[in-house]
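A.B. asks: Sharing a model that was predicted from the sequence below.
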Amino acid sequence: MGYEYDFVVIGGGSGGMAAAKEAARLGAKVALFDFVKPTVHGTKWGLGGTCVNVGCVPKKIMHYSSLLGAGLHDAAYLGWQLPSNVQHNWETMVDAVQSHVKKLNFSYRVGLRSNKVQYINALARFQDPHTIAYELKNGPTQTLTAQHILIATGGRPTVPADVPGAKEYAITSDDLFSLQTPPGKTLVVGGSYIALECAGFLHELKYPTTVAVRSILLRGFDRQAAAKIQEVMVAQGMNFRFSVLPTSITKNEATGKLHVALRNSETNETFSEEFDTVLYAVGRTADTFGLGLENTGVVALPNGKFDTVNEATNVPHIHAVGDVLQGKPELTPVAIRAGEYLVRRIFGNSTKTMNYDLVPTTVFTPVEYGTIGLSEEEAIARYGKEDIVVYPWEFQTLEWGAVHRQKAESAREGDYDIDFPANCLSKLICLKSANEKVIGFHFVGPNAGEVTQGFAVAVAMGATKEDFDNVVGIHPTDAESFQALTVTKESGASWVASGGCGGGVCG
């Protein structure tokens, strides 16, 4: 048809890059646009998208740093002689994080070049359904044409416009991971996994942290698992304020402190408090506004996302993957897999489509939460309570029990039990009418990401409760708990372990 390119990608995140390289591997002529619009605080980053620069990668490293700090108690209890003045240095951590991120940025540039993908560092906009207009720095407007175009622009954190001072003074996860000065006393607004992950590592790094939550934690996740995360974070000293949100933020120019006015929606009580940093993590907005979709005929939902069939919009040659898809998991591996499958269908004669069911994921709170498939609430809504059997089990990690971790002071008020609560929850949700096929897997505990990834294979293959029971556990581990689940919720028996062998049984 005389197009200059076979395939053009708008967005240099994980999904866009994976699709671009796969298309080039299959012989297509490919170009990829990537341009980072700075935050209101001037934060910007390199090639690679949210995950690499301001998401999964820096988050996981800071999470790891916080775990090392929490482990100092264990180290001392187990014989390590540590100086009494051990302190964390925020700037050193940020330098290490950003050094690794920049290394990845460079490797992605090299990867595009070696795969013969034309990289264009410019903001792309549709001029018509097959034409992209763009401007290089200080240059004139240019255009190129493509037979197929992929929208993979991801999303950006949402900051409410109706809270005076929020957009001006609050930061988001786009700013946090390269913050040049310690955050100090921090208010995290939101109950999402991003809010809890950031609040979790900030608290473990010894920055006083408060979480303001409109309603519940981890909406859309299993409620029992969410409650376990809340219980553990409170025991660690996290300060949660439910039904509370900021109504305004002002800055004291003399001290640099942020004066936050807050309101409790249940009691209508208003109060205020000063913080050094306010971090909003109340959701993300698809970064599709301004793409010129009106010049293409592509229909987007009011939230900027697309309803797609096999990653195709209503205009067949314009596709979308990743966080811009309505109702699909906003996860890096999902975007990568969907992008690769899409390209193989276009250029490789494949018919394989993306399966968005049974996608494993993990919330990297201080005690992690891994999940596959349905929550208990979703399972009941879909199949009915009478066809669902739930096997829960709560216990203390062996190592934590051995070093006698105790509740934080703020969690002890009126509570004479100062020992740390059971920090692990293992839970299988099974469908009775399908021979107790596992349709929901949930694990709250250390290293939940690693534990969940392994079990994801079994769940994806249709494992039943009996299949889990027939496997011998590795002792002593937390994961072996899934080989010995015997108590059902409907039995009314306690599912909290009384022994001290972690996830297993000592004898």
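C.D. replies: Yep, it's here.

A.B. asks: hey, let's count contacts and neighbours off CA atoms from now on
C.D. replies: Noted.

A.B. asks: Show me what the helix or strand containing residue 467 is packed up against.
C.D. replies: Assigned by DSSP states H and E, residue 467 falls within helix 465-469. Using 3 or more Cα pairs under 8 Å, 6 or more residues apart in numbering; DSSP states H and E as the contact criterion, no helix or strand is in contact with helix 465-469.

A.B. asks: One more to weigh against that first structure:
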Amino acid sequence: MQYDLIIIGSGPGGYVAAIRAAQLGLKTAIIERYNALGGTCLNVGCIPSKALLDSSEHYHAAHEKFAEHGIKISNLGVDMPQMIKRKNEVVAQTVGGVQFLMKKNKVDVFYGHGTLTGPNEVKVAMNEGEDQTLTAKNFIVATGSKPITPAMMNYDKNRVITSTEALNIDKVPGRMVIVGGGVIGLELGSVFARLGTQVDVVEFQDRILPTMDGDCSKELMRALKKTGINFHLKHKVTDVKGLKTKAKVTLEKNDGGEPFEIEADYCLIAIGRRPYTDNLGLDKAGVELDDRGRVIVDDHLRTSASHIFAIGDVVRGAMLAHKAEEEGVFVAETIAGQQPHIDYNLIPNVVYTWPEVAAVGQTEEELKAAGVAYKAGKFPFKALGRARASMDLEGMVKVLSHAETDEILGVHMVGPRTADMIAEAVALMEFRASAEDAARMSHAHPTYTEAFKEAALAATGDRALHV
């Protein structure tokens, strides 16, 4: 069967590329290895983790804040099986929505493992029925990523787990060790800490979220400590043993010192993800990989085979669902003869803890390293009326602008609903707005977004009004 475009992988990058390609009149097919569309994000990543984060936040608020709000609750408890059931329903509804979109846009779906067998041919080992051989003028590799699980950590999917297994724990653990202080580890650590689990986070670097702005790292760690999370910074794991009912984790300081052991119900490995390119036949199609296993692409996301493109977690850049979506649209439009554009500096990054962390543009550390003259303006949420009303006082907003032109170079937020607030900063930076522009915009009162306005005022010359 001949197509204009075949996409291997149905995560946010793949399925969005399929929709856009179909809109542009390309005969399109998508190949998905599992029996559900949506990839990691919809099935075992973004969507289910956010469902559990919301559930655990409701419980934590009821336990910690409701009394002060004048709300009395007796016999408060956690029904973990119901929490998991609701999470699964959210996933099923979302996956069903993607299936509907494929039908609506007349995209053919093949459930099975796709392997390129030549420049224009892919063989699909179907999950059900006879294998299929498909041909296409163009291909997109959108196969995503898998958790990194070093052999020394003895990953057993029982007591030594990744985020995939953590999303289905149906009994609140007494204690959990999380290896890695990045986004995945902190989000899942937040889920279980709110429910009453003693959480220990082990991070090799000297701070959590090491790729984000340093002030964000400090603010979030301060807030997470209040939920009872223990942090072991500048520590490395030297041994992990998974037993029938527990895990034993041995760690020590990076600069030496006596090793010590933590015994917990689970050890969650959250040290990053690797591109998934296993058994795709990329070599037969002339597609090259770099030394980190990523597909090499040019500025148009073309691989070394000009009719094969790659997007999302299998290529360079941040492993973010919305980055993959932008790339999917970019490639579909490129194949259709358009000239799209992506500004990678303006792709926001979000951590869905509470408080949330959101950022776009350059960090203060990056500006210093590059020798860029800049101004910084900060505003704390504790000085904001809306935050006081909702008892969300943790965090701040920081605006970085160019010292001479006042153009906004980066915005970094820790606080309530910053995941939604960051879009305002992205929009302003897309049009190269100045801190003065942001400061002059009227923001409704009382709202969380007033913190952004105040930080922009501070960046223009210490003009914040409410501190």
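C.D. replies: Cool, got the structure. What you see is a predicted model; the values in this text were computed from it and never measured.

A.B. asks: Kindly indicate whether residue 94 of the first structure is helix, strand or coil.
C.D. replies: Three-state call for residue 94 of the first structure (DSSP: H, G, I helix; E, B strand; the rest coil): helix.

A.B. asks: Against residue 59 of the first structure, how distant is it?
C.D. replies: Separation of residue 94 of the first structure from residue 59 of the first structure (Cα to Cα, to the nearest Å): 11 Å.

A.B. asks: Could you do residue 157 of the first structure as well?
C.D. replies: For residue 157 of the first structure, the distance to residue 59 of the first structure equals 15 Å [Cα to Cα].

A.B. asks: Next: residue 458 of the first structure.
C.D. replies: 28 Å.

A.B. asks: which residue in the first structure lines up with residue 169 of the second structure?
C.D. replies: Counting by TM-score structural alignment, residue 169 of the second structure corresponds to residue 179 in the first structure.

A.B. asks: Within the helices and strands, which one has its match?
C.D. replies: Counting by DSSP H and E, no helix or strand carries residue 179 of the first structure.

A.B. asks: and it, how far is that from residue 199 of the first structure?
C.D. replies: According to Cα to Cα, residue 179 of the first structure stands 15 Å off from residue 199 of the first structure.

A.B. asks: One more: residue 68 of the first structure?
C.D. replies: Taking Cα to Cα, one finds residue 68 of the first structure at 16 Å from residue 199 of the first structure.

A.B. asks: neighbour count winner among those two?
C.D. replies: More crowded of residue 68 of the first structure and residue 199, by other Cα atoms under 10 Å: residue 199, with 30 against 15.

A.B. asks: Surely the more buried one touches residue 208?
C.D. replies: No. Applying Cα atoms under 8 Å, one finds residue 199 of the first structure not in contact with residue 208, separated by 9.5 Å.

A.B. asks: who's in contact with residue 70 of the first structure?
C.D. replies: Counting by Cα atoms under 8 Å, 6 or more residues apart in numbering, residue 70 of the first structure touches residue 204.

A.B. asks: what lines up against it once you look at the second structure?
C.D. replies: Checking TM-score structural alignment: residue 70 of the first structure goes with residue 60.

A.B. asks: likewise residue 381 of the first structure?
C.D. replies: Aligned by TM-score structural alignment, residue 381 of the first structure pairs with residue 369 of the second structure.

A.B. asks: so which strand or helix has that match?
C.D. replies: Assessed by DSSP H and E, residue 369 of the second structure sits inside helix 364-370.

A.B. asks: just to revisit the earlier point, just the buried positions in the helix or strand containing the match of residue 70 of the first structure, please.
C.D. replies: Secondary structure from DSSP H and E places residue 60 of the second structure in helix 46-64. Using 16 or more other Cα atoms under 10 Å as the test for burial, helix 46-64 of the second structure gives 46-57, 59-60, 62.
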